[in-house]
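K.L.:
the following block contains a protein sequence and its predicted model.
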Amino acid sequence: MPKPKFLKLAEVLEEIDMSRSAFYRMRARGEAPELKKLPNGHLRVSRADLDAWWDQQTAA
């Protein structure tokens, strides 16, 4: 089974066309896709989590 693809936060922001500050406001409200923090401190979002979140946003 292949490893899940993880996207950099900048890639996620570009894909959903959102500013970093708006994303963090959504995250503070618990409305953003889950971020994973790597040991080096970089943030990633799994492709599966982003796709599920996007489907939820477009269904509402």
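P.N.:
The structure has been received and is ready for your questions.
K.L.:
when you work out contacts or count neighbours from here on, use the C-alpha atoms and nothing else.
P.N.:
Will do.
K.L.:
report the buried residues of the helix or strand that contains residue 25.
P.N.:
Per DSSP states H and E, residue 25 falls inside helix 20-28. Using 16 or more other Cα atoms under 10 Å as the burial criterion, the residues of helix 20-28 that qualify are residue 23.
K.L.:
for comparison:
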Amino acid sequence: MARLTQKELMLIQDNIKMCQESTQFIQGCINMVTDPELKNLCQQMIQGHNQDAQTLTSHITQTNVQ
């Protein structure tokens, strides 16, 4: 099993937070726009950020921290 350093762990955590913040921002954009195509594009972006956050979280849960 791979081991993460504290620095690597902090970097991953920072990236997870950025994904979450991007998702919140895009959700706000969805609430403001009326174009269905634009709303759909934003929804796709949210799904991508959520998947990225899940992938990053799995790296933390599957590894040990040094």
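P.N.:
Here it is on my side, so go on. These numbers come from a predicted model, not from an experiment.
K.L.:
and the TM-score between them?
P.N.:
Laid over one another, the chains give 0.25 as their TM-score (TM-score structural alignment, normalised by the length of the first structure), with 31 aligned residues with a Cα RMSD of 3.7 Å.
K.L.:
what strand or helix carries the residue nearest the centre of the second structure?
P.N.:
Within the second structure, the residue whose C-alpha comes closest to the C-alpha centroid is residue 19; the distance, by Cα atoms, centre = their mean, is 2.8 Å. Using DSSP H and E, residue 19 of the second structure maps to helix 6-32.
K.L.:
same for that helix, what does it pack against?
P.N.:
helix 36-61 (3 or more Cα pairs under 8 Å, 6 or more residues apart in numbering; DSSP states H and E).
K.L.:
and the helix it packs on, how far out from the chain's middle?
P.N.:
6 Å (Cα atoms, centre = their mean, to the nearest Å).
K.L.:
how much does that helix deviate in direction from helix 6-32?
P.N.:
160 degrees (axes from the mean of the first three to the mean of the last three Cα atoms, to 10 degrees).
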